[in-house]
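K.L.:
Curious how this folds, go ahead:
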Amino acid sequence: MMKLFGALILFITLSAACGLRCYTCTATDPKSCIDTKSCPVIFNRCFSLRIDGYTMVTKGCQNSIACGGAMACCEGNLCNSALPTAPCVILLLVSLASIFF
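P.N.:
Next comes the predicted model:
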């Protein structure tokens, strides 16, 4: 049990030391965005930017100060993927349930 705890602490420490990782691309299909990069220290969010009227999406690293408007920002490694994350799925299910009840 102690070895497992030690491995967990090591993993968390290395994850923090390696910094934030985000998907980065400019593409017409968000699902085709598979390139990742380690963000510089000044960036603390991942972002996705889609401009109305255009079929392009841009993803990358950003600072929380610049987030807002058309730029959707999120916290955590690779959170700006095209696939819905668990919080998004839960929010969708709650929204659907509220419509039906």
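K.L.:
CA only for contacts and neighbour counts going forward, please
P.N.:
Fine.
K.L.:
For the helix or strand that contains residue 89, name the packing helices and strands.
P.N.:
Per DSSP states H and E, residue 89 falls inside helix 86-100. The contact analysis (3 or more Cα pairs under 8 Å, 6 or more residues apart in numbering; DSSP states H and E) places helix 86-100 against no helix or strand.
K.L.:
burial count for residue 60?
P.N.:
Residues within reach of residue 60, counting by other Cα atoms under 10 Å, total 24.
K.L.:
I'd like the structure of this one too, to check against the first:
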Amino acid sequence: MSFVAVATFPCKPGQAQALEDLFHSALADTRDFQGCERIDVVFNEGANTYLLVEYWDHEASYDRYLQWRTDTGIADALAPIIEGGWEGILASVYRLGNIQKI
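P.N.:
The predicted model follows:
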């Protein structure tokens, strides 16, 4: 049963391409992180915002991943690109819960 989380990344004006470039390398690492099952990336051009829909084997795996991302300094790379920086992203994370087979 997958755990699903959604995170929004509102780009500063003119920074959407910079975030896309960062995602190309960063999301490869995320997809290789233990417990990551899948990540879907959506871009809303009108809002200049990326949305990540992340599927993890367990919520605990997602928690370990977030700690790893914090410890490895992704915040410094995102600060000039994202409105609100890393703290803004953490505040935008929605822990939707576990997928139900109904």
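K.L.:
And the TM-score between these chains?
P.N.:
Superposed pair, TM-score by TM-score structural alignment, normalised by the length of structure 1: 0.25. Supporting alignment: 38 aligned residues with a Cα RMSD of 3.4 Å.
K.L.:
What segments of structure 1 are helices?
P.N.:
For structure 1, the helices defined by DSSP state H occupy 2-18, 86-100.
K.L.:
how about CSV for the ones you listed, with distance to residue 47 of structure 1 added?
P.N.:
Output for the helices of structure 1, formatted as CSV (distance: least, Cα to Cα, whole Å):
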stretch, distance to residue 47 of structure 1
helix 2-18, 19
helix 86-100, 15
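K.L.:
Output those as TSV; include the columns distance to residue 46 of structure 1 and mean neighbour count.
P.N.:
What follows is the helices of structure 1, written out as TSV (distance: least, Cα to Cα, whole Å; neighbours: other Cα atoms under 10 Å):
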stretch	distance to residue 46 of structure 1	mean neighbour count
helix 2-18	15	11
helix 86-100	16	10
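K.L.:
Nearest to residue 72 of structure 1 among the ones you listed would be which one?
P.N.:
helix 86-100 (13.2 Å; Cα to Cα).
K.L.:
Tell me the spacing between residue 85 of structure 2 and residue 26 of structure 2.
P.N.:
16 Å (Cα to Cα, to the nearest Å).
K.L.:
In terms of neighbours, single out the busier of those two.
P.N.:
residue 85 (20 against 14).
K.L.:
I'd like to know how far the more buried one sits from residue 94 of structure 2.
P.N.:
Note on residue 85 of structure 2: its distance to residue 94 of structure 2, by Cα to Cα, is 17 Å.
K.L.:
Tell me where structure 2 has helices.
P.N.:
Going by DSSP H, structure 2 shows helices at 16-32, 59-71, 74-78, 85-92.
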